[in-house]
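A.B. asks: Fold the following and give me the result.
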Amino acid sequence: MAAPSGFLNLDLLALSPPGWGGVLLAGFAASLQLAVGGFGLGLLIGIGGAFGKLYGGPILRDLLEVYTTVIRAVPELVLILLLYYAGTDAVNSLLMLVGLPRVDISGLAAGIFVIGVVQGAYSTEVLRGAIKAVPPGPIEAARAYGMSPFKTLRRITLPAMLPYAIPGLSNLWLIATKDTALLAVVGFSELTLVTRQAAGSTKAYMLFYCAAGVMYLTLTLVSNRVIAHIEKRARRGIAGPV
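C.D. replies: Sure, this is the predicted structure:
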């Protein structure tokens, strides 16, 4: 009997060697860590950037405008190569200037930083538009009642802007999950790189790339369900489409 072809040989997806299933799952977990960390960092940068653009001084607004323009103009692959290598060199150069020894920055930390910087530029614009869409009445009422700016932000502005921000942020999350694949070019062992290694070792290209595609698709479908639930809760009490 002829041996099964690479595409039909599902034993190659076994979790233990000689199967590559465990390796693929480890790569998928690394991709998920990158996406969550990068998206979270980008969200923090975006919140600061949005408020800086809206309420900061002219110098801060100009610097943020340069940041968002450059990041959105340069291809993401070029940014990843630049930030991954130049960013780690810059950190070590600064440490040496102050008399501290060089440090080995983990691939995960560097990857989260790279994706976070890229995501931050887009999050800044998404959140800036969402804040501008908030009706001024509730904010003015909070100020009239003597709320501090921080309390007004926490209790009025951020909850009110969520319905406007969630669609854009959900797209950024899905982009972040796919941007993790670009880190394969710098040798980080995320899902795309380990898939390529498995396919190259076994010559079962169709099997492994289809398996990776199913993992990415599953993540997207689960993310869509979670985002829809969050969006539904955020829009409670809002009549009609936003």
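A.B. asks: all contacts plus neighbour counts: C-alpha atoms, from now on.
C.D. replies: OK.
A.B. asks: and the lengthiest helix in the chain, what does it pack onto?
C.D. replies: Counting residues, the longest helix found in the chain (DSSP state H) is helix 21-55. On a contact count with 3 or more C-alpha pairs under 8 Å, 6 or more residues apart in numbering; DSSP states H and E, helix 21-55 meets helix 58-73, helix 107-133, helix 158-179, helix 191-202.
A.B. asks: Flag every buried residue along that helix.
C.D. replies: 21, 23-25, 27-28, 30-50, 52-53 (16 or more other C-alpha atoms under 10 Å).
A.B. asks: how about the helices and strands packed on helix 21-55 in CSV, adding distance to residue 148 and mean neighbour count?
C.D. replies: As requested, the helices and strands packed on helix 21-55 are exported to CSV (distance: least, C-alpha to C-alpha, whole Å; neighbours: other C-alpha atoms under 10 Å):
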stretch, distance to residue 148, mean neighbour count
helix 58-73, 22, 15
helix 107-133, 18, 23
helix 158-179, 14, 19
helix 191-202, 46, 19
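A.B. asks: would CSV of those with distance to residue 143 be doable?
C.D. replies: Formatted as CSV, these follow (distance: least, C-alpha to C-alpha, whole Å):
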stretch, distance to residue 143
helix 58-73, 24
helix 107-133, 16
helix 158-179, 15
helix 191-202, 49
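A.B. asks: Let's verify residue 6: helix, strand, or coil?
C.D. replies: Secondary structure for residue 6, judged by DSSP: H, G, I helix; E, B strand; the rest coil, is coil.
A.B. asks: cool, residue 189 as well?
C.D. replies: Three-state assignment for residue 189 (three-state DSSP): coil.
A.B. asks: my read: it touches residue 27, true?
C.D. replies: Yes. Applying C-alpha atoms under 8 Å as the test, residue 189 and residue 27 come out as touching, 6.1 Å apart.
A.B. asks: helices and strands around the helix or strand harbouring residue 88, which ones?
C.D. replies: Counting by DSSP states H and E, the element that carries residue 88 is helix 76-97. For helix 76-97, the packing partners by 3+ C-alpha pairs under 8 Å, 6+ apart come out as helix 107-133.
A.B. asks: what's the offset of stretch 22-30 from the middle of its chain?
C.D. replies: In terms of C-alpha atoms, centre = their mean, to the nearest Å, the centre of stretch 22-30 is found 18 Å from the chain centre.
A.B. asks: One more, so I can put them side by side:
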Amino acid sequence: MERYLALLSFGPDGWGDELLAGAGVTISIALATLPFGLTLGLLVALAKRARNPLLRGVATLYTTVFRGVPELLTLYVIYFGMQILVQQFWSWTGLPGSVEFSPFIAGMVALGVVLAAFSAEVWLGALNAIQKGQREAAAALGLTRFQAFRLVVLPQLLRVALPGLGNNWMVLLKETSLVSVITLQDTMFIATRANVVTKEPFLFFGAAALIYLSFSVLSAWGLDRLEARTHRGHRPRGALR
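C.D. replies: Here you go, the predicted model:
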């Protein structure tokens, strides 16, 4: 037991500080990915409701591809493929030096485009749940389409979509472990390295599991509070007056 505690301690002889830093990277990339993925997902959902058939087709193709391709493959394609494209573009411009593609940015983009594909379906379902009369009433009041969306549709959209988006966030937290394969020093990367050095897989992978579980429990608590807040003052349809 003393040996295990020493391995998890902070300082030069323990891995506690490295695990803490890895947990910081994990939550950082998740928080950076969330607004990017949800915003892109909303745009894709709006495109799937567009009158233009070409726009609808592109949006449908996007969700089909990124929901069907493994996240790890998407990560590899974006990290290695985009780095090659950037290097070729840099050489074409004739500028000196080279460009390094950050693993953090690559991970954020890869996880973000996948999150967007799944959240687009949640946004789309929420948009379909809002009655058409809401938009017609906003137009009758003289609101522009943007004002109607911001003031009338979006508040209701967030309330309806929040449970599904919350599930997307929980999945995203676990998928951040994939970025360890592109050498980003997150929780999983540190746990794997500690296991290689100490030959204690149960200790360090168990510690990593506790870190992810802690993030999930805190997220579930926060989502419950947020959902309760969005439903404040809302009376379900059919409720007694």
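A.B. asks: matching residues in structure 2 for the longest helix of structure 1?
C.D. replies: Using TM-score structural alignment, helix 21-55 of structure 1 lines up with residues 16-50 of structure 2.
A.B. asks: how far away is residue 41 of structure 2 from residue 210 of structure 2?
C.D. replies: Here the criterion is C-alpha to C-alpha, to the nearest Å. By it, residue 41 of structure 2 lies 30 Å from residue 210 of structure 2.
A.B. asks: average gap between the helix holding residue 88 of structure 1 and structure 2?
C.D. replies: On superposition with structure 2, the average gap between helix 76-97 of structure 1 and its aligned counterparts reaches 2.3 Å (mean C-alpha distance after the TM-score superposition for structure 1).
A.B. asks: how far away is the spatially most central residue of structure 2 from residue 169 of structure 2?
C.D. replies: For structure 2, residue 34 is the residue whose C-alpha lies nearest the centre (C-alpha atoms, centre = their mean; 4.0 Å). Separation of residue 34 of structure 2 from residue 169 of structure 2 (C-alpha to C-alpha): 7 Å.
A.B. asks: again, but for residue 79 of structure 2
C.D. replies: Taken as C-alpha to C-alpha, the span from residue 79 of structure 2 to residue 169 of structure 2 is 22 Å.
A.B. asks: just residue 44 of structure 2 next, same as before
C.D. replies: 18 Å.
A.B. asks: try residue 113 of structure 2
C.D. replies: With distances taken as C-alpha to C-alpha, residue 113 of structure 2 is found 13 Å from residue 169 of structure 2.
A.B. asks: again, but for residue 199 of structure 2
C.D. replies: For residue 199 of structure 2, the distance to residue 169 of structure 2 - C-alpha to C-alpha - is 33 Å.
A.B. asks: Same question for residue 151 of structure 2.
C.D. replies: The value you get for residue 151 of structure 2 to residue 169 of structure 2, if C-alpha to C-alpha is used, is 25 Å.
A.B. asks: got it, and residue 6 of structure 2?
C.D. replies: 34 Å.
A.B. asks: again with residue 96 of structure 2
C.D. replies: 41 Å.
A.B. asks: Pull the number of nearby residues for residue 228 of structure 2.
C.D. replies: Residues lying near residue 228 of structure 2 (other C-alpha atoms under 10 Å) number 12.
A.B. asks: per the alignment, it corresponds to what in structure 1?
C.D. replies: Per TM-score structural alignment, residue 228 of structure 2 is aligned with residue 232.
A.B. asks: Average offset of the helix or strand harbouring that match relative to structure 2?
C.D. replies: Using DSSP H and E, residue 232 of structure 1 maps to helix 205-234. Superposing on structure 2 and averaging over aligned pairs (mean C-alpha distance after the TM-score superposition for structure 1), helix 205-234 of structure 1 comes out at 0.8 Å.
A.B. asks: Can you give me the buried ones in that helix?
C.D. replies: So helix 205-234 of structure 1, judged by 16+ other C-alpha under 10 Å, has buried residues 205, 207-209, 211-212, 215-216, 220, 227, 231, 234.
A.B. asks: Spit out the contact partners of residue 140 of structure 1.
C.D. replies: Contacts for residue 140 of structure 1 (C-alpha atoms under 8 Å, 6 or more residues apart in numbering) come out as none.
A.B. asks: now swap in residue 186 of structure 2 and tell me
C.D. replies: 21-26, 177, 179-180.
A.B. asks: Recalculate using a threshold of 10 Å.
C.D. replies: Residue 186 of structure 2 is in contact with 18-29, 104, 176-180, 208, counting by C-alpha atoms under 10 Å, 6 or more residues apart in numbering.
A.B. asks: Would you quantify the distance from it to residue 30 of structure 2?
C.D. replies: 11 Å.
A.B. asks: Overlap in contacts, those two.
C.D. replies: 24, 176.
A.B. asks: wait, residue 100 of structure 2 sits on residue 87?
C.D. replies: Yes. Look at residue 100 of structure 2 against residue 87 with C-alpha atoms under 10 Å: they come within range, at 8.2 Å.
A.B. asks: More neighbours: those two, which one.
C.D. replies: residue 87 (17 against 10).
A.B. asks: what's the neighbour count on the counterpart of residue 130 of structure 2 in structure 1?
C.D. replies: By TM-score structural alignment, residue 130 of structure 2 lines up with residue 134 in structure 1. By other C-alpha under 10 Å, 19 other residues sit near residue 134 of structure 1.
A.B. asks: OK, contacts around residue 134 of structure 1?
C.D. replies: Residues near residue 134 of structure 1 by C-alpha under 10 Å, 6+ apart: 156-164.
A.B. asks: Kindly recompute the last result at 8 Å.
C.D. replies: Contacts of residue 134 of structure 1 (C-alpha under 8 Å, 6+ apart): 157, 160-161.
A.B. asks: Closest one of those residues to residue 74 of structure 1?
C.D. replies: residue 161 (28.7 Å; C-alpha to C-alpha).
A.B. asks: Please pull up the equivalent of the closest one in structure 2.
C.D. replies: Per TM-score structural alignment, residue 161 of structure 1 is aligned with residue 157.
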